[in-house]
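Q: any chance you could fold what I've pasted below:
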Amino acid sequence: MPKALPVVDVSSPICCTPVSAGPISDEAALHLALRLKALADPTRIRLVSILLTAGAGEVCTCDLATGVDLAESTVSHHLSQLRKAGMVVSERRGMNVYHRARAESLDALRVVLDPNCCT
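A: As a prediction, this is how the structure comes out:
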């Protein structure tokens, strides 16, 4: 059984200066690794992609489940891991839960890995 991701303080910045700037601390490496681990699943990458390209910015769990052809409970599990890593924000409205990607977290991850990318 895979180990659960530790909870990351998502209110703090992603971690550090770009990894290419020099060796990073153990704590910064842990925070970066946890975020990468959360994304290291094809279904989670697809979910983030759907959330980032959603016209309204928010998508219901039921629509995400249809989009990735999985049960809502499975999608909820994947979203939980992304939420713990600070990549997704969720809000319950009545019987449904709506999710949106935290684009700023994903942008910060990109900058930490390659500050010269996409500028």
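
Q: from here on, just use CA atoms for contacts and neighbour counts.
A: Noted.

Q: who are the contact partners of V89?
A: The contact partners of V89, by CA atoms under 8 Å, 6 or more residues apart in numbering, come to 83, 99-102.

Q: hmm, try it at 6 Å
A: 99-100 (CA atoms under 6 Å, 6 or more residues apart in numbering).

Q: tell me the secondary structure at it.
A: Of the three states, V89 takes strand according to DSSP: H, G, I helix; E, B strand; the rest coil.

Q: please tell me how far it sits from R83.
A: According to CA to CA, to the nearest Å, V89 and R83 sit 6 Å apart.

Q: please apply the same query to M95.
A: The value you get for M95 to R83, if CA to CA is used, is 19 Å.

Q: more neighbours: those two, which one.
A: Ranked by neighbour count (other CA atoms under 10 Å), M95 and R83 place R83 first, with 21 against 5.

Q: am I right that the more buried one is in a helix?
A: Yes. Under three-state DSSP, R83 sits within a helix.

Q: want to put them side by side, so please do this one too:
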Amino acid sequence: MKLDYELYAKIFKALSDQNRLKIIDILSCGEKCACNILENFNFTQPTLSHHMKVLIDCKIVKCRKDGLWSYYSLDKNNTNKIALFLMNIITDTEDCICKINSSINKCEIQNKK
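A: Sure, this is the predicted structure:
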């Protein structure tokens, strides 16, 4: 399995903001209206919109419009892929880059001598 490091670096950069992590935690309970999310923060609606755009662009969050209201939910398919990616890079597996990339193996063998 080929891992897309560039894509996940973008996602982890989006997740490196504590407010976005809190938004994800809020959405883990289910779909929420923007106004309900905003109640948990001391910033303005435009700031919330910015955070939501970043999360939507990374496909972590989905948005559903209903009239003037915006409803947000986690994209469970993509959040599961993020968790699997993280597990893949921190676990020694058969398709680990160390086992695939022969130059990494050569350095390890030379260091053991």
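
Q: quick one: TM-score?
A: Once superposed, the chains reach a TM-score of 0.72 (TM-score structural alignment, normalised by the length of the second structure), with 90 aligned residues with a CA RMSD of 1.8 Å.

Q: what is the equivalent residue in the first structure for L48 of the second structure?
A: Under the alignment (TM-score structural alignment), L48 of the second structure maps onto V75 of the first structure.

Q: from R110 of the first structure, how far off is D26 of the first structure?
A: 19 Å.

Q: cool, and S80 of the first structure?
A: From S80 of the first structure over to R110 of the first structure (counting by CA to CA), the distance is 21 Å.

Q: nearest residue to the aligned partner of E91 of the first structure in the second structure other than its sequence neighbours?
A: Using TM-score structural alignment, the partner of E91 of the first structure in the second structure is R64. The shortest distance from R64 of the second structure to any non-neighbouring residue, by CA to CA, 6 or more residues apart in numbering, is to Y71 (5.0 Å).

Q: A helix includes that neighbour, no?
A: No. Counting by three-state DSSP, Y71 of the second structure is located in no helix; its state is strand.

Q: just give me the neighbour total for it.
A: Using other CA under 10 Å: Y71 of the second structure sits among 16 other residues.

Q: I60 of the second structure: neighbour count?
A: Neighbours around I60 of the second structure, by other CA under 10 Å: 23.

Q: could you do D107 of the first structure as well?
A: With other CA under 10 Å as criterion, D107 of the first structure counts 12.

Q: residue ranges of the helices in the second structure, please?
A: 5-15, 18-27, 34-38, 45-57, 76-90, 97-100, 102-112 (DSSP state H).

Q: next one: the shortest one to chain centre, how far?
A: Right, helix 97-100 of the second structure. 24 Å (CA atoms, centre = their mean, to the nearest Å).
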